[in-house]
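Peer 1: this one's sequence-less:
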């Protein structure tokens, strides 16, 4: 037989075996999305599958969610029982106030823009919104062909260099994000399938598709291989002349994939406004500093822009009322830290001041004395000069020293 004919027969044999294996699903099981479909398109549905992205979004949106939303006048006085507060607490029938703020924050960070819509006493987040500026430079909104009045909707943008469109993680970090998520899925799929352990059946014998005995032997070998479900399983497969089984090694290099993830996962944080290395090191050393870092770098700017847009949505541009987000950063520190702060506020009677009692989880006394702010050395009210003067009996300062000798 000539060399070309022998080579052609070998290729035909390989294709035959490949087709037999493919019919059984082996090719799809082995390679799945890791080899034949190595790329991965990132969208809203799967982006949170990346644990690192999810954790960063959670940390930022949780700060916004835990903020207290209040209405203030121009002088900073809080306006109680404003109707806007009721809407923000119960925006609609399918989201609570906390869920609404969290969803609005996550959408803002991922997509770069979000569209709150106020429909009477209901607040929604619109999708598929088309925007454009008219001849008078007024933004027009259209949802599925229906125009939405400007007073009902706000366009909250994570501003880059475009005045009409915001930029989010899915646009700014598109290449990095798709690479990271694809690499994560490669490793996940590999180990879900037992490390992609597979077998290659080599045939040196001449193949005849009409040879029933040959086909029966191939089928028997494949049946034996398919029954190996665990790495600890052992199968003895007797082979005839011209048959050989080799292990097919996974083409996925774990170390290279992990090295890639170690470099590029950290890049995702910069698109959310934080440096992941700095944030991680602060969390290990000082949780309070980490939360303040996150607050100042990421949460505070979002709060500012949310406040402005929600104020315009609820009150318009001519009102003296403003919506404000107030975050108690102590919500993010440990109980022991709160206790230390309490001891620093007042040396004795740690739960006497209402603000300390509330911080530590004790009931407030709600008396004028417990609501006053005290200095720690003599428990006198700050701002009352007479109280301070009373501690200087005699006026020569000797009593002052005597009164402070226990401090």
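Peer 2: Yep, it's here. Predicted model only: the values in this text are computed from it and were never measured. Numbers count the residues shown, from 1 in each chain.
Peer 1: Please count neighbours and contacts with C-alpha atoms only from this point.
Peer 2: OK.
Peer 1: How is residue 229 assigned, secondary-structure-wise?
Peer 2: Secondary structure assignment for residue 229 (DSSP: H, G, I helix; E, B strand; the rest coil): coil.
Peer 1: how near is the residue lying closest to residue 29 once chain neighbours are set aside to residue 229?
Peer 2: The shortest distance from residue 29 to any residue that is not its chain neighbour, by C-alpha to C-alpha, 6 or more residues apart in numbering, is 7.7 Å, and that residue is residue 193. Distance check for residue 193 against residue 229: by C-alpha to C-alpha, to the nearest Å, it reads 10 Å.
Peer 1: for the protein, what spans make up the strands?
Peer 2: In order along the chain, the chain carries the following strands (DSSP state E): 68-72, 113-119, 122-126, 129-133, 139-143, 146-148, 156-157, 198-203, 243-248, 322-326.
Peer 1: can you give me the angle the first one makes with strand 322-326?
Peer 2: Here strand 68-72 points in a direction 150 degrees away from that of strand 322-326 (axes from the mean of the first three to the mean of the last three C-alpha atoms, to 10 degrees).
Peer 1: Check what contacts strand 68-72 and list those residues.
Peer 2: Strand 68-72 is contacted by residues 78-80, 82, 85, 321-327 when judged by C-alpha atoms under 8 Å, 6 or more residues apart in numbering.
Peer 1: Pull out the buried residues from the lengthiest helix in the chain.
Peer 2: Using DSSP state H, we find that the single longest helix of the chain is helix 3-23. In terms of neighbour count (16 or more other C-alpha atoms under 10 Å), helix 3-23 has its buried residues at 10, 13-14, 17, 20-21.
Peer 1: Closest one of these to residue 219?
Peer 2: Distance ranking of those against residue 219, using C-alpha to C-alpha, places residue 20 first at 8.6 Å.
Peer 1: roughly how far apart are the closest one and residue 247?
Peer 2: Separation of residue 20 from residue 247 (C-alpha to C-alpha) stands at 18 Å.
Peer 1: now swap in residue 253 and tell me
Peer 2: Using C-alpha to C-alpha, we find residue 253 at a distance of 16 Å from residue 247.
Peer 1: Could you pull up the contacting residues of residue 298?
Peer 2: For residue 298, the contacting residues are 60, 272-274, by C-alpha under 8 Å, 6+ apart.
Peer 1: Presented hereafter is structure B, for comparison with structure A:
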């Protein structure tokens, strides 16, 4: 069956099985990663680290389905699709890839193809005169109910804006500075040599030209910092190393200033974030969560809910994050200790015994048994046993006590 026939059948609802999308558009999906080029933002280690922190929080979040009252719907079929989105990505990888693409490009296009999710690349979008958005990949139209356009909103209603656009100039400067330092030390600091002659260099002097070319050949053959070349010279010749034009201190000072600017394009003040990671990791993760992660979660929730359930459904996809996943073990121990300490001092009689002030409330004055915190005076077994008039029932009630 030809592409046109298959596409027509799909739109008419006659093709129920997956096939059209996977066969015709898989090349635009599976190979949509960021390739090594001058715009590859992940080559900057600081940007990579910040993006890892953001996308890791997204990846570790638990995805649930809730109803209109916020009650969790367990074992919903949508959750299986999100856990196993396709044959080449896990659920965690999908969310991490979605987040990184969203941050770098400013937009990401998840496509739901029956029971599989793909992230499409090279999507062309346009609004018609009724303000309905239409999608095409390689000239092939994608039905709007299959795809969502998740945008990192700037001022353009049709396009999101990402790090490649926002921080392009700053990013290029940082990456060039990093490359200069890396290349310099990769080559052992050897940049150039100056050949000094007592006599003027004469292009017509064959012997002179032959010597210069031989020296150049020797120097160009040095490809590793461990390589050493011995070049014997006659009287009147000398080779000196030129002073490097690359001043490390100035480049490092440049990087210290402008690398921090890259964080602002991700919604983070790097100075604040760095200081918090050193003093209080939990506060640092909460800062990152509130400044960068939470808005992304909300945007993803909105679009994935519409992608799976449509606009008329009361069901909604939610991301649940446990911020304690990002704190140290000692911090968790302290939190547990404080909870236990508070629990121990809750009953007034225990608080008085340990030297803490009484709270003098009905709850703290009640006597509890076991760890179910049930008041003895409110045990239903006791109350029910006294209602019967039958002596045997009373005895049974006494036994229940």
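Peer 2: Perfect, thanks for sending it. Everything quoted here is computed from the prediction, not taken from an experiment.
Peer 1: what's the counterpart of residue 99 of structure 1 in structure 2?
Peer 2: Using TM-score structural alignment, the equivalent of residue 99 of structure 1 in structure 2 is residue 93.
Peer 1: and if you look at residue 173 of structure 1?
Peer 2: Matched across to structure 2, residue 173 of structure 1 falls on residue 167, judged by TM-score structural alignment.
Peer 1: pretty sure that match is in contact with residue 262, am I right?
Peer 2: Yes - here residue 167 of structure 2 reaches residue 262: they are 6.5 Å apart, a contact under C-alpha atoms under 8 Å.
Peer 1: neighbour-wise, which of those two wins?
Peer 2: More crowded of residue 167 of structure 2 and residue 262, by other C-alpha atoms under 10 Å: residue 262, with 24 against 19.
Peer 1: which residue in structure 1 lines up with the more buried one?
Peer 2: Using TM-score structural alignment to pair residues, one finds that residue 262 of structure 2 aligns to residue 268 in structure 1.
Peer 1: For residue 308 of structure 2, see how far away the alignment partner in structure 2 of residue 64 of structure 1 is.
Peer 2: Under the alignment by TM-score structural alignment, residue 64 of structure 1 pairs with residue 58 in structure 2. Noted for residue 58 of structure 2: a distance of 19 Å to residue 308 of structure 2, by C-alpha to C-alpha.
Peer 1: Looking at those two, which is more packed in?
Peer 2: Applying other C-alpha under 10 Å to residue 58 of structure 2 and residue 308 shows that residue 58 carries more neighbours, namely 24 against 19.
Peer 1: give me every residue that touches that one.
Peer 2: If you count contacts by C-alpha under 8 Å, 6+ apart, residue 58 of structure 2 has them with 95-96, 99, 293, 297, 321.
Peer 1: closest to residue 173 of structure 2 among those?
Peer 2: Of all the contacts of residue 58 of structure 2, residue 99 has the smallest distance to residue 173 of structure 2: 24.6 Å, by C-alpha to C-alpha.
Peer 1: what's the closest non-adjacent residue to the closest one?
Peer 2: Leaving aside its sequence neighbours, residue 99 of structure 2 sits nearest to residue 55 (C-alpha to C-alpha, 6+ apart; 5.6 Å).
Peer 1: so where do the helices sit in the stretch 101-250 of structure 1?
Peer 2: 169-172, 174-192, 212-226 (DSSP state H, counting those that start in this stretch).
Peer 1: now those as JSON lines including mean neighbour count and distance to residue 257 of structure 1?
Peer 2: Conversion of the helices of the stretch 101-250 of structure 1 to JSON lines gives the following (neighbours: other C-alpha atoms under 10 Å; distance: least, C-alpha to C-alpha, whole Å):
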{"stretch": "helix 169-172", "mean neighbour count": "19", "distance to residue 257 of structure 1": "22"}
{"stretch": "helix 174-192", "mean neighbour count": "18", "distance to residue 257 of structure 1": "6"}
{"stretch": "helix 212-226", "mean neighbour count": "14", "distance to residue 257 of structure 1": "28"}
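Peer 1: Indicate which one of these is closest to residue 341 of structure 1.
Peer 2: helix 169-172 (37.0 Å).
Peer 1: what separates that closest one from the chain centre, distance-wise?
Peer 2: Centroid displacement of helix 169-172 of structure 1 relative to its chain, using C-alpha atoms, centre = their mean, to the nearest Å, is 14 Å.
Peer 1: tell me the most buried of the strands of structure 1?
Peer 2: The highest mean neighbour count among these belongs to strand 156-157 (a mean of 23), with neighbours defined as mean count of other C-alpha atoms under 10 Å.
Peer 1: follow-up on the earlier one: count of neighbours near the residue nearest to residue 29 of structure 1?
Peer 2: The burial count assigned to residue 193 of structure 1 is 16, neighbours taken as other C-alpha under 10 Å.
Peer 1: Look up how far residue 312 of structure 2 lies from the residue nearest to residue 99 of structure 2.
Peer 2: 30 Å.
Peer 1: repeat for residue 42 of structure 2
Peer 2: Note on residue 42 of structure 2: its distance to residue 312 of structure 2, by C-alpha to C-alpha, is 40 Å.
Peer 1: Straight-line length of stretch 64-82 of structure 2, end to end?
Peer 2: Taking C-alpha to C-alpha, the span from the opening residue of stretch 64-82 of structure 2 to its closing residue is 10 Å.
Peer 1: Pull out the buried residues from it.
Peer 2: 64-66, 72, 78-79, 81-82.
Peer 1: Of those residues, which is the nearest to residue 9 of structure 2?
Peer 2: Residue 9 of structure 2 lies nearest to residue 81 out of the buried residues of stretch 64-82 of structure 2, by C-alpha to C-alpha, at 24.7 Å.
Peer 1: residue in structure 1 matching that closest one?
Peer 2: Going residue by residue (TM-score structural alignment), residue 81 of structure 2 aligns to residue 87.
Peer 1: shouldn't its match be in contact with residue 122?
Peer 2: Yes - checked against C-alpha under 8 Å, the pair residue 87 of structure 1 and residue 122 is within contact range at 6.5 Å.
Peer 1: Common neighbours of those two, please.
Peer 2: What both residue 87 of structure 1 and residue 122 touch, as defined by C-alpha under 8 Å, 6+ apart, is an empty set.
Peer 1: hang on, the earlier thing: pull the contacting residues for the match of residue 81 of structure 2.
Peer 2: 121-123.
Peer 1: Mind doing that once more with 6 Å?
Peer 2: Under the criterion of C-alpha atoms under 6 Å, 6 or more residues apart in numbering, the contact partners of residue 87 of structure 1 comprise residue 121.
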